[in-house]
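[1] What follows is a predicted protein model with its sequence.
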Amino acid sequence: MNPILIKTIQFFLSLSLLIVLHELGHFIPAKIFKTRVEKFYLFFDIKFSLFKKKIGETVYGIGWLPLGGYVKISGMIDESMDTEAMQEEPKSWEFRSKPAWQRLIIMLGGVTVNFILAVIIYIGMAWSYGDEYIKADSLKDGFWVTESTIGDKLGVKTGDLILAVDGNQVEKFSAIMGDIAYGNTITIKRDGNTFEQEIPEDFIATLIKDEDKMRFLSLRRPFIIAEVSEESANKNSGIQANDEIIGIGDKKITYFDEVKPILEQYKGKEVSLRVKREGNIEKQFAVVISDTATIGFIPGLLGLDDMEAKGMLKLETVKYSFVESIPAGINKGIETLSNYIKGMKKIFNPSTGAYKGVGGFAAIAGIFPDAWNWPVFWNATAFLSIILAFMNILPIPALDGGHVMFLLYEMVTGRKPGDKFMEYAQMTGFFILIALLLFANGNDLYKWLIK
């Protein structure tokens, strides 16, 4: 199946699940408090619906515009902008007739369900798959900075270890990039010395500028030969697939990143190349280095288990019982939300340049893999659920957070905002949301055109 189609299917499946459950979070408390729900829709039904069916007092349907979904609650200024009904006398089953605390629970239901859903997914992931990661401080000779210009900007180089971000220990190697993006300072270990260094304020902008180079920190791996190119001058040298290069000339080689600088010294020359074969057998061959400093060998990867056996790193495997997976899932949900809030703070600070990385639907779809992978799908869905919860609780009219803001004002002051004010606020909120939508998807389009 086409990778783009797979991404699209996963995106719409995840989005539909999140929207339906979010709206269910409003629907259920509305029903509990005997508030009439006129519509329950997945996607927006502007002008027409793809499907609709009335059951009881509620019309359930699917709209054609996949920008979200909604429940239309009687007696409430919402997405439908049905102001005519608001001119009539309040009915006992309308939203506006209910006590403020009940209206608050109804409005908070969606974001609450989204956060709970994310936690449930994380609990299920922990119980089903556990956790396996590379301990960040276990890399014997540090990490490999694959893009030196970005490394120089951050102040790190090959062989370094990042031990902490903002004073918090980095436990997993895979978490370093995310921690750096959200952080302000890093603790580096270099040549046995440990020191703290500030992360440049505009470092995120540096990463966004060239997303292909964003993963500029990598594991240092041995140079395992996967294949000898047929075009190589060294195809008959005796070198075989799975040989590990351990020396060039009089230079010892441990890692792949050490090879290129040494080959530059031997361009256009014949040199002795030492390899390790079948574990411990060392062999030596004469090879020719091309004028472009290549030897015509296609590199392969040594597995993490084999690297651990060589003492190059340490893998940590954690298995959770069902009971243990509950606090693990809750902690993961809180950690994800906390990191997302840190990221939003960066976005709203223009000097960081993080706003350039804001993406729309294409960016969201991009977090799903090209091939179907259930763990990745559920992890992405949980992350999107956290995002949906956070974005909806922002105090912007037309979002749940806007309604919550006005309800809290009413509960504190005892004064209810007028219907006309709520109508104007809702319209203002829509303009803000449309502007954000255009900006985010415009960023996607700009990146696509530039590439």
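    Arrived safely.
[2] contacts and neighbour counts: CA atoms only from here.
    OK.
[3] Check which residues of the biggest helix by length in the chain are buried.
    The single longest helix within the chain, with elements called by DSSP state H, is helix 419-450. Using 16 or more other Cα atoms under 10 Å as the test for burial, helix 419-450 gives 422-423, 425-427, 429-430, 433, 437, 439-441, 443-444, 447.
[4] elements contacting that helix?
    On a contact count with 3 or more Cα pairs under 8 Å, 6 or more residues apart in numbering; DSSP states H and E, helix 419-450 meets helix 361-365.
[5] and the comparison structure, right after this:
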Amino acid sequence: MDPFIVKAIQLILSLSFLIVLHELGHFVPAKLFKTRVEKFFLFFDVKFALFKKKIGDTVYGIGWLPLGGYVKISGMIDESMDKEQMAQEPKDWEFRSKPAWQRLIIMLGGVTVNLVLGFLIYMMIMFVWGTAYVGPEEMPEGFAVVDSFEEYGFEDGDRILEVNGKEFENSLDINKHLFMRDVQNITVLHENGSEETIAIPEEIGTQMFEQGIMQPFVPIMAPVLDSVPTGLAAENAGLKKNDKILSINNKEIGYWHEIAPVTSENKNKEVELVYERNGEIKSTKITPDEEGKIGFIKNYDFDVQRKKFGLVQSISKGFDYGYWTLRDYVYQFKYVFTKKGASQLGGFGAIGGLFPDTWNWYGFWNTTALLSIILAFMNILPIPALDGGHVMFLLYEMITGRKPNDKFMEVAQMVGFFLLIALVLYANGNDIYRAIFD
């Protein structure tokens, strides 16, 4: 199946799952506090719905516009902007008639569900699949290091032993830690057998971001193909599993990390690729895509170790992994407010790209857990029209004892709604621009 279709199916399935559970987070406490819920929709039903059915006081349905979902709670100023209802006298079963603490719980329900769900999925992943890691013993060739990091004392062939004086279990995580965590020093084993502890400059993550160096350490591996997904350039060029890349565009390729610089220079340009198959030298024409990729999967020539956990350990490890996932995302969120960060914002295309090219449940659930935690964080931001905006006004009411008037809430809701629409258009516009021009 075409990788685009595989990613699209995973994206729709994952978002549908997360949206329904998020809205249930609002729906359940609303019902518990005897608040009427008029609608419960997956996707938006602008003008019409693909499916709808009324059960009791609530219309359940599926809209045609897959930009999210919603519950319409009676007596609440939301994206429906139902001014006629708000102009009437408050009813006992309306949101606005409930105590502030009940309204706060209702509004926090969706975020809480997404956050808890993300952690639970990570716990399930730890129990079913455990964690994969590659230690220095499994990487006899070590890392290739970008030029700017050689200035600190790193060398090609280095193997990571410790970070901040502690054993570093998974060497492949070093780039993530440098970018998003407090790395003060790294102890490496040089190719000549000597060990060295190298000090890392402060704000190294910011420097990496500004310089566009997000992978300063790349594993040194032979350029042998593990597999070739269908529908991509590599398959169209006739490449197969176990082919060894020898050169691209007349540039000799000795290791895997030497491929990306060549293909990135030749995006959407046809190049000649020379490879070895069963001892025979062959060549083919191939065109890297707009991201500089040619569609094959690495054959890791080192052993990936896997650590399995029991039920109790899985809970602890899953919680820890969820915490660091949330913490890392919050940390890197600051880059959104830079010119470069804003230009890298992505919409549904970028989200779909997080899923694997071929279906596997581990990749699906891992990405779904990440999206669940991202949705929780994004929804709690204090922006009108988001859950966080409602929470902000409710906290103001609980602290001051004064409720913002309906006119102010309507204007705030409208401003927040248009801000979100603009952000969605901008992010998806970035996806389109990159697909056409990059």
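    Here it is on my side, so go on. Not measured: the values here are computed from a predicted model.
[6] that older thread, need the max-distance pair from the buried residues of helix 419-450 of structure 1.
    For the buried residues of helix 419-450 of structure 1, with distances taken as Cα to Cα, the pair at the greatest spread is M422 and K447 (37.4 Å).
[7] Next secondary structure after the longest strand seen in structure 2?
    If you go by DSSP state E, structure 2 has its longest strand at strand 37-55. On the C-terminal side of strand 37-55 of structure 2, the nearest following helix or strand under DSSP states H and E is strand 58-73.
[8] And that following strand, what does it pack against?
    helix 3-32, strand 37-55.
[9] and the first one, how far from structure 1 on average?
    So that's helix 3-32 of structure 2. On superposition with structure 1, the mean distance recorded for helix 3-32 of structure 2 (mean Cα distance after the TM-score superposition for structure 1) is 0.4 Å.
[10] how about that helix, aligned to which bit of structure 1?
    Matched against structure 1 by TM-score structural alignment, helix 3-32 of structure 2 falls on residues 3-32.
[11] just the helices in the stretch 151-300 of structure 2 please.
    174-180, 204-211, 233-236, 259-264 (DSSP state H, counting those that start in this stretch).
[12] how about those in JSON lines, adding distance to K308 of structure 2 and mean neighbour count?
    JSON lines is the format used below for the helices of the stretch 151-300 of structure 2 (distance: least, Cα to Cα, whole Å; neighbours: other Cα atoms under 10 Å):
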{"stretch": "helix 174-180", "distance to K308 of structure 2": "22", "mean neighbour count": "18"}
{"stretch": "helix 204-211", "distance to K308 of structure 2": "31", "mean neighbour count": "16"}
{"stretch": "helix 233-236", "distance to K308 of structure 2": "35", "mean neighbour count": "19"}
{"stretch": "helix 259-264", "distance to K308 of structure 2": "33", "mean neighbour count": "18"}
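[13] Tell me which of those helices sits nearest to E38 of structure 2.
    helix 174-180 (43.1 Å).
[14] Packing partners of the closest one?
    So helix 174-180 of structure 2, by 3+ Cα pairs under 8 Å, 6+ apart, packs with helix 204-211, helix 311-332.
[15] Figure out which of those is closest to L18 of structure 2.
    Proximity to L18 of structure 2, assessed across these by Cα to Cα, is greatest for helix 311-332 (16.2 Å).
[16] which residues in structure 1 does that closest one match up with?
    By TM-score structural alignment, helix 311-332 of structure 2 lines up with residues 322-343 in structure 1.
[17] ditto for stretch 361-370 of structure 2
    The counterpart of stretch 361-370 of structure 2 in structure 1, counting by TM-score structural alignment, spans residues 374-383.
[18] The matching stretch vs structure 2 - mean distance after superposition?
    Looks like 0.4 Å for stretch 374-383 of structure 1 (mean Cα distance after the TM-score superposition for structure 1).
[19] Show me the contact partners of that stretch.
    10, 14-15, 18, 117-119, 121-122, 125, 336, 367-369 (Cα atoms under 8 Å, 6 or more residues apart in numbering).
[20] Would you confirm that T358 of structure 2 contacts F4?
    No - using Cα atoms under 8 Å, T358 of structure 2 is not in contact with F4, being 9.5 Å away.
[21] picking up where we left off before, and the match of helix 311-332 of structure 2, how far out from the chain middle?
    14 Å (Cα atoms, centre = their mean, to the nearest Å).
[22] looking at structure 2, where would I find the counterpart of stretch 414-426 of structure 1?
    Matched against structure 2 by TM-score structural alignment, stretch 414-426 of structure 1 falls on residues 401-413.
[23] Stretch 76-91 of structure 1 too?
    With TM-score structural alignment as the criterion, stretch 76-91 of structure 1 aligns to 76-91.
[24] out of everything not next to it in sequence, what's closest to L21 of structure 1?
    Once flanking residues are discounted, L21 of structure 1 sits nearest to V113: 6.8 Å by Cα to Cα, 6 or more residues apart in numbering.
[25] tell me the contacts of that neighbour?
    So V113 of structure 1 contacts L21, H22, G25 (Cα under 8 Å, 6+ apart).
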